[in-house]
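Student: here's a sequence, model it:
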Amino acid sequence: MKAIVDCNNFYCSCERLFKPHLNGKPVVVLSNNDGCIISRSDEAKTLGIKMAQPYFLSKPQLQQNGITAFSSNYNLYGDLSKRVMETMQSMLPAHCVEVYSVDEAFVDLSEVPLNKLNEVVKEMKERIMHWTGIPVSIGVAPTKTLAKIANRLAKDNKAKSHCMLVLDTAGKVDAALKRTPVDEIWGVGKQYAAKIEKLGYNTAFDLKQVPEDWARTHLGGVVGVRLIKELNGVHAIGLDEQLATKKMVSCTRRFGHPLQQVEPMKEAVAMYVSRAAEKLRRQNSAAKKMTVFVIEKALDKGDVYKPNEPINKVMVLPVATSNTNELIKPALQLLEELYQPGVVYEKAGVIFSNLVPDDSVQQNIFTPSEGTKVSKALMEKIDNINFSMRNEKVKFASSGTNREWKMRQALLTPKYTSRWNELKDVE
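Tutor: Reported below is the predicted structural model:
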């Protein structure tokens, strides 16, 4: 059996952990540069707060409803994420826990007897809450796709499910699939879902019935076959396919203020590459393709804000990599191709795609394997230092020291768990 452990409204839960008076009250967390809403507590959702609402347009609604807003505190969220993952690993062998994102992990429960599943899942949920203070939802089923469905249904009715759902019989699996529209299946996007619905399949249960040969013809070949197998309880998504489902890793941020000169933009993009490369290494993956984009400053028109579309350049890398030193140079090259003198820019970003496991990278015949091993060891050391000391103690010179592009964080809370001088006072 497979489980997916998903932290509930993770960023909001991290902020509430050190402000318990906000438990049961509406809370939102803002994106980089206090741009838009990226995390909402259940209470904020009930009040009609939408994801991705621009903060400056949402302020009246937030104030009217007594909703507390926070700037993103990524140091705090990263540290609490690590604690959640380590708590799970305290109950099971480390290889049984696959970190999928900052707030999600797959857990292999194949060695847990079926009659003990509910007990183990409940203990895991309670231990995470007790040790870290972060509430989680857990879905359990024979495959990762089915576990994702179980998790979603558990979160749909938290009061009834207590944020847990174990699909340990064929009857329970079918009942869950009948309640799942095709666009709610893990890895099925809106366009893919529309295509499936046009073919006459509206629920995951409908889709489960199709023959594999039909799926190979109509649902994208091997990808469609894997999906049908997963819905029928046959494990078909390994790390390679999981990375393909995830599709990309990115770091995109608004500048602290609009920029017109290329040098501070280069520093910002170099830092974004560093952050995104860290994400790649945390999930043991490497990228074959890189996209760099910029967004020109938009004009405000009263209370209507319409951002400009991103302008991007793409590069296919000669060898898939997650080494920051191998990614910064091509990223800056793409930025130089995008930059136009005299234009004012408000945002930039880096996206890594075509992800592969980092232990199965096909090397270039002209790239010494020894050099690759040294680079990987160097990245590991840098990541360890930065994680333990925070604030990017070790960074590449290309990311600069002036940081005039640094994002605005007017509502930032302290780094409660990673700074001695910012520890929470208890009275």
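Student: rest of the way, CA atoms for contacts and neighbours
Tutor: Fine.
Student: so who does Ser72 touch?
Tutor: 11, 29-32, 34, 409, 412 (Cα atoms under 8 Å, 6 or more residues apart in numbering).
Student: need the max-distance pair from those.
Tutor: Tyr11 and Gln409 (15.0 Å; Cα to Cα).
Student: ok, these two, which is more surrounded?
Tutor: The neighbour count for Tyr11 versus Gln409, taken as other Cα atoms under 10 Å, is higher for Tyr11 (30 against 18).
Student: the more buried one against Tyr77, yeah?
Tutor: Yes. Tyr11 is in contact with Tyr77 according to Cα atoms under 8 Å; the separation is 6.6 Å.
Student: now stretch 381-396: buried residues?
Tutor: Under the neighbour-count criterion of 16 or more other Cα atoms under 10 Å, stretch 381-396 has 383, 387, 390, 392, 395 buried.
Student: kindly provide the distance from the residue nearest the centre of the chain to Lys246.
Tutor: The residue lying closest to the centre of the chain (Cα atoms, centre = their mean) is Ser101, at 4.6 Å. Distance, Ser101 to Lys246, using Cα to Cα, to the nearest Å: 9 Å.
Student: also this sequence, please, to line up against the first:
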Amino acid sequence: MKAIVDCNNFYCSCERLFKPYLDNKPVVVLSNNDGCIISRSDEAKVLGVEMAGPYFKARPLIQKHGVAVFSSNYNLYGDLSWRVMETLRTLVGKQHVEVYSVDEAFLDLSIFPPEELQSLAVQIRETVEQWTGIKVSVGVAPTKVLSKVANRLAKKNKQKTNCVVVLDTKEKIEKALAATPVGDVWGVGGRYAYKLKEQWFITDALQLSKMSEEFAHTHLGGVVGARLIRELNSIPSREMEDELVTKKMIATTRMFGSPVDNIHDIKEAVATYTSRAAEKLRRQQSAASIISVFVVTKEENHNASFHHGVTHSRYATLPAATSLTNELIKPAVSLVDQLFQPGTVYKKAGVMLSGLVPDASIQGNLFAAPANNCGRKLMAMIDNVNFSQRNDVLKFAASGTSRDWKMRQELRSPRYTTRWEELYVVK
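Tutor: Below is the predicted model of the structure:
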């Protein structure tokens, strides 16, 4: 049996943890640079606050109902996520926990007797909340896809389910599938959901589960669709059991705090974003062979009350895959020279690293001397210092010193668990 543990409105839950007066009050969390709403409490959802909607559009509704608003506090969220995952590892064993995202983890519960699954799921939910203060929902079923179905039902009616749903019989599974719209099945997506409804009148997960693997292979993305059908029929797919430990692409993008119209500032921003992307790259022990840079222009639409922009991008294939910041900044800055247009105002830039390979298995060059380890040691030292001292104490000169290219976080709460100077004060 598989289980998925999903934190309820995770970012909002993190903010409430140190502000208990916000319990049962509407709360929202904003994206990078306070642009869009990326997390809503249940109370905010009831008020009609839209997910991923622009903050400026929702502001009148938010102010009318006194909704608490916070900027993203990723230091706090990351630390609390680690605490949740460590709690799960303590409860079921490290080897049985697969971290799927910052607020989700799959558990392998095959070592536990079937008759204990309900009580175990309740124990997991209660222990995580008691040890970390974060409320979670638990879905248990024979496969990962079905556990996602169970978790959706657990979150849909928290009072009735007590945030726990266990699908351990055929009858329970069929009832749950019938209550799940096909578009809410993990792995289907909006495009396929529309196609299934319009062409084959498949509206729920139970109908989809009765389709053949051949049908799914032809109309639902080949092998991936066939695996989905098997999972819906309680047959675990070995490929879906593989742990998701690495990303296929790493990106760092930001809106500028204010419009930029000179190439020097854009180069500083791109160098800063490249440094951050390289840090993420080394964290998963990968190297990149392709680097892409994009910029977004700031253009006003005089016929509407909003601004839109045009995205321009360029990419470069590196001579050899690398994770060294200095070897990534140089081509990134060169790409800015190709993108920049004098007289144009820019509002956003970003860097994407792709063509990722394991850092330990970079293919050598027959016509070049082997690289020494000095670069890797330097990167490890920089990463360690910046992680311990924070605020990018060490950085490359290309990132500049006169302007802070970090995201705007005007409504950020204190980083209670990762900064000595911001520790929670109990009076």
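Student: quickly note the distance from the residue nearest to the centre of the first structure to Gln242 of the first structure.
Tutor: 11 Å.
Student: likewise Asn421 of the first structure?
Tutor: Taking Cα to Cα, one finds Asn421 of the first structure at 40 Å from Gln242 of the first structure.
Student: quick one, which of the two is more surrounded?
Tutor: Between Asn421 of the first structure and Gln242, counted using other Cα under 10 Å, Gln242 has the larger neighbour count: 17 against 9.
Student: please enumerate the helices of the stretch 151-300 of the second structure.
Tutor: 158-161, 170-178, 189-200, 205-209, 213-219, 223-232, 238-241, 263-283 (DSSP state H, counting those that start in this stretch).
Student: ok, which of the ones you listed comes nearest Arg89 of the second structure?
Tutor: Closest among the helices of the stretch 151-300 of the second structure, using Cα to Cα: helix 238-241, at 17.4 Å.
Student: give me the contact list for the closest one.
Tutor: 144, 227.
Student: how far off centre is that helix?
Tutor: Here helix 238-241 of the second structure is found 21 Å from its chain centre; the criterion is Cα atoms, centre = their mean, to the nearest Å.
Student: what does stretch 302-321 of the second structure give?
Tutor: Distance, centroid of stretch 302-321 of the second structure to centroid of chain: 22 Å (Cα atoms, centre = their mean).
Student: quick check: end-to-end length of that stretch?
Tutor: Using Cα to Cα, first and last residues of stretch 302-321 of the second structure are 45 Å apart.
Student: roughly how far does the residue nearest to the centre of the first structure sit from Cys7 of the first structure?
Tutor: Applying Cα to Cα to Ser101 of the first structure and Cys7 of the first structure gives a distance of 10 Å.
Student: circling back to that earlier point, mean neighbour count and distance to His96 of the second structure added to the helices of the stretch 151-300 of the second structure, as TSV?
Tutor: Listed next are these as TSV, based on neighbours: other Cα atoms under 10 Å; distance: least, Cα to Cα, whole Å:
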stretch	mean neighbour count	distance to His96 of the second structure
helix 158-161	12	25
helix 170-178	16	23
helix 189-200	14	28
helix 205-209	21	27
helix 213-219	16	29
helix 223-232	21	19
helix 238-241	11	11
helix 263-283	23	22
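Student: which of the ones you listed sits closest to Lys427 of the second structure?
Tutor: helix 158-161 (33.7 Å).
Student: who are the packing partners of the closest one?
Tutor: helix 144-156 (3 or more Cα pairs under 8 Å, 6 or more residues apart in numbering; DSSP states H and E).
Student: buried residues of the helix it packs on, list them for me.
Tutor: In helix 144-156 of the second structure, counting by 16+ other Cα under 10 Å, buried: 144-155.
Student: mind picking the two most distant members of those?
Tutor: Lys144 and Lys155 (16.5 Å).
Student: how about stretch 80-88 of the first structure: buried residues?
Tutor: Quick answer for stretch 80-88 of the first structure (16+ other Cα under 10 Å): 80-81, 83-85, 87-88.
Student: so what touches it?
Tutor: Contacts of stretch 80-88 of the first structure (Cα under 8 Å, 6+ apart): 14, 97, 99, 102-103, 105, 124, 127-128, 131-132, 134.
Student: in helices, which of the residues you listed fall?
Tutor: 14, 124, 127-128, 131-132 (DSSP state H).
Student: filter the residues you listed to the buried ones?
Tutor: Looks like those have 14, 124, 127-128, 132 buried, using 16+ other Cα under 10 Å.
Student: export those to a markdown table and tack on distance to Gln362 of the first structure?
Tutor: A markdown table is the format used below for those (distance: Cα to Cα, whole Å):
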| residue | distance to Gln362 of the first structure |
| --- | --- |
| Cys14 | 39 |
| Met124 | 38 |
| Arg127 | 41 |
| Ile128 | 39 |
| Thr132 | 40 |
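Student: widest-spaced pair of those?
Tutor: Going by Cα to Cα, the pair spanning those furthest: Cys14 and Met124, at 18.5 Å.
Student: returning to what we had before: for the residue nearest to the centre of the first structure, what are its contacts?
Tutor: Ser101 of the first structure neighbours (Cα under 8 Å, 6+ apart): Gln283.
Student: I'd like the distance between Ser71 of the second structure and Arg276 of the second structure.
Tutor: The value you get for Ser71 of the second structure to Arg276 of the second structure, if Cα to Cα is used, is 20 Å.
Student: now the closest residue to Ala150 of the first structure other than its chain neighbours, what's its secondary structure?
Tutor: Sequence neighbours aside, Gly139 is the residue nearest to Ala150 of the first structure in space, at 4.5 Å (criterion: Cα to Cα, 6 or more residues apart in numbering). Reduced to three states with DSSP: H, G, I helix; E, B strand; the rest coil, the structure at Gly139 of the first structure is strand.
Student: cool, and Asn312 of the first structure?
Tutor: strand.
Student: what's the local residue count around the nearest residue in space to it that is not next to it in sequence?
Tutor: Nearest residue to Asn312 of the first structure, sequence neighbours excluded (Cα to Cα, 6+ apart): Phe293, at 4.0 Å. Residues near Phe293 of the first structure, counting by other Cα under 10 Å, number 22.
Student: contacts only, for Arg230 of the second structure.
Tutor: Arg230 of the second structure neighbours (Cα under 8 Å, 6+ apart): 209, 213, 236-237.
Student: scratch that, Lys406 of the second structure
Tutor: Contacts of Lys406 of the second structure by Cα under 8 Å, 6+ apart: none found.
Student: and what of Arg226 of the first structure?
Tutor: Counted by Cα under 8 Å, 6+ apart, Arg226 of the first structure has contacts 236-237.
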